[in-house]
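[1] starting from these lines, generate the structure:
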Amino acid sequence: MAAGAVADADDRTRDRVLSAVLEHGPVSAAELGDLLGFTPAAVRRHLDNLSRAGVIEVKRAARSGGGAGRPARRYVLSSQGQSSLGNDYLDIAALALQQLQKAAGPDAVRAFAVERFADMERRYAPEIDKAGPDIADRAKALSDALSRDNFVSSAASIEAKAPLPAALSSVQLCQGHCPIQELASRFPVFCDVETEVFSRLVGVDVRRLSTLARGGHVCTTHIPTGRLSAPEPAGSPAAPASLVEVNNHQQERP
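    Modelled structure (predicted):
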């Protein structure tokens, strides 16, 4: 095979690896190999090239189930990789929001963010309610819904070990891609409103640990699972069972 053809084939393969990191990240080299049908050595070669190019980064994550051993190496898109997806429309949106804030104040920007995430909440709520009252199950359903919307989400259960009480068990919800990352970095209220939606959907107060908008490798949300979701308020038959008051002081402020 000619050198040019080999280079083209390598580029196509590297693009496939990059797309898989975007879609499935945080993801390990072994998982990528299974997904793409490549040998571990071939996957790592392309991951090394992408890492040197600055478009992916290594995230060390606790192993599932909290077992002993070194943290697993998992790959996510870097800030440069996120930006390479194109953000011209976000620049236009940011300019429009700046004008809106100037004319009508920050409450108008928040109202815009609330409206944007209202559609997500309406679409996700029936599916998450089908998962039942268990918070871990609801968090997994939320992660699945986010992944279908290209947020590249995962949900890892973290079990509290003795002598810590089981009530301290949690799920870490990670999002490897944010379609409005640049917008959220300029207007943190988008992160705040999204966190509020997550809290209502799963049924407990949640806390943002990191966000892409603040330079994190992923958006990470801490979801406590040591109790059932909040019951439906008495005398409010129209309110969904998942609604709870959000503790804004527990949320990350980008």
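[2] from here on, contacts and neighbour counts on C-alpha atoms
    Noted.
[3] for the stretch 51-200 of the chain, what spans make up the helices?
    Remark: helices assigned in the stretch 51-200 of the chain by DSSP state H, counting those that start in this stretch are 79-83, 88-104, 106-130, 135-148, 181-186, 189-202.
[4] this one as well, want them side by side:
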Amino acid sequence: MADRTRTRLLNALKSSGPQTAADLAAGLDVTTVAVRQHLDGLNRENLVDFEDLKGAVGRPKRVWALTAAGHQQFPDNHSNLILGLLNGMSEIFGDEGLDKLIAHREAQSRKSYQKALSAVQDLPGKLDVLADLRNQEGYMADVVDEGDAYLLIENHCSICAAATACQGFCRSELNLFKEVLGPEVSVERTEHQLSGGRRCVYRIEPRA
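    Prediction:
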């Protein structure tokens, strides 16, 4: 029974993204105490991790999510296909071919993002739209207001296999954010999954 609950917890976090223990308990029809015990065990195995999110009132809300090791519990033939295609392109067209592919992807994303952001004037609104766009692409994104800056947090990298094979994809995404948010703000990546971080975090603040 314990192994079954553990598997259901991992599946729930994979399919629905970060959740509180209470949300998981309600979805799985088990007690919150039991869910917390399993989450603590999964946390010790580095399969899940948590973040305490501040609310307007009351104590912070603890939200649980899969770690990179947790995501690896699920078969990913899609990643194997991507790696094979990238390696083949590199062998056939060399680094120049890969650079052209990355530039093409960046241009497509820039056009789509700029269109979505064009109707929004203020930075918080732009970031909310950007997070929604990233969530549609599977990045599990959220925006946190730090007072003097904003954090765009991505708890999952939906192009992890490609980015692992070619760091140019990560550089491209950082450039993309800078371009679509405009020269009035600075964008700095402060946490990076491929550098050992649990997530990717971008610090975004208005320029003086």
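[5] if we can go back for a sec, and of the helices of the stretch 51-200 of the first structure, who's closest to Thr39 of the first structure?
    Closest to Thr39 of the first structure of the helices of the stretch 51-200 of the first structure, according to CA to CA: helix 79-83, at 24.0 Å.
[6] in the closest one, what's buried?
    79, 81-82 (16 or more other CA atoms under 10 Å).
[7] any idea how far it is from the chain center?
    Computed by CA atoms, centre = their mean, to the nearest Å, the chain-centroid distance of helix 79-83 of the first structure equals 15 Å.
[8] what stretch of the second structure does that helix fall on?
    Alignment note (TM-score structural alignment): helix 79-83 of the first structure is matched to residues 68-72 of the second structure.
[9] if we look at the matching stretch, which residues are touching it?
    Contact partners of stretch 68-72 of the second structure, identified using CA atoms under 8 Å, 6 or more residues apart in numbering, comprise 10, 14, 46-48, 198.
[10] can you redo those residues as JSON lines with neighbour count?
    Below are the contacts of stretch 68-72 of the second structure laid out as JSON lines (neighbours: other CA atoms under 10 Å):
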{"residue": "Leu10", "neighbour count": "21"}
{"residue": "Lys14", "neighbour count": "16"}
{"residue": "Asn46", "neighbour count": "14"}
{"residue": "Leu47", "neighbour count": "20"}
{"residue": "Val48", "neighbour count": "24"}
{"residue": "Arg198", "neighbour count": "20"}
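[11] return the residues in contact with Ala9 of the first structure.
    Per CA under 8 Å, 6+ apart, neighbours of Ala9 of the first structure: none.
[12] on that earlier part again, out of the helices of the stretch 51-200 of the first structure, which comes closest to Gln172 of the first structure?
    helix 135-148 (8.8 Å).
[13] which residue numbers in the second structure go with the closest one?
    Counting by TM-score structural alignment, helix 135-148 of the first structure corresponds to residues 123-136.
[14] buried residues in that stretch?
    123, 126-135.
[15] what does stretch 175-188 of the first structure give?
    175-185, 187-188.
[16] hmm, back to that, out of the buried residues of stretch 123-136 of the second structure, who's nearest Asp29 of the second structure?
    For these, the nearest to Asp29 of the second structure is Asn135 (26.7 Å; CA to CA).
[17] skipping adjacent residues, who's closest to the closest one in space?
    Distances taken as CA to CA, 6 or more residues apart in numbering place Ala141 nearest to Asn135 of the second structure, at 5.5 Å, with adjacent residues excluded.
[18] and stretch 181-189 of the first structure, which stretch of the second structure?
    Under TM-score structural alignment, the match for stretch 181-189 of the first structure is residues 160-168.
[19] and the contacts of that stretch?
    79-80, 82-83, 86, 99, 102, 169-170, 194.
[20] now swap in stretch 215-227 of the first structure and tell me
    Here stretch 215-227 of the first structure has contacts from 57, 59, 76-79, 134-136, 139, 166-177, 204-212, using CA under 8 Å, 6+ apart.
[21] thanks again, I'm all set now.
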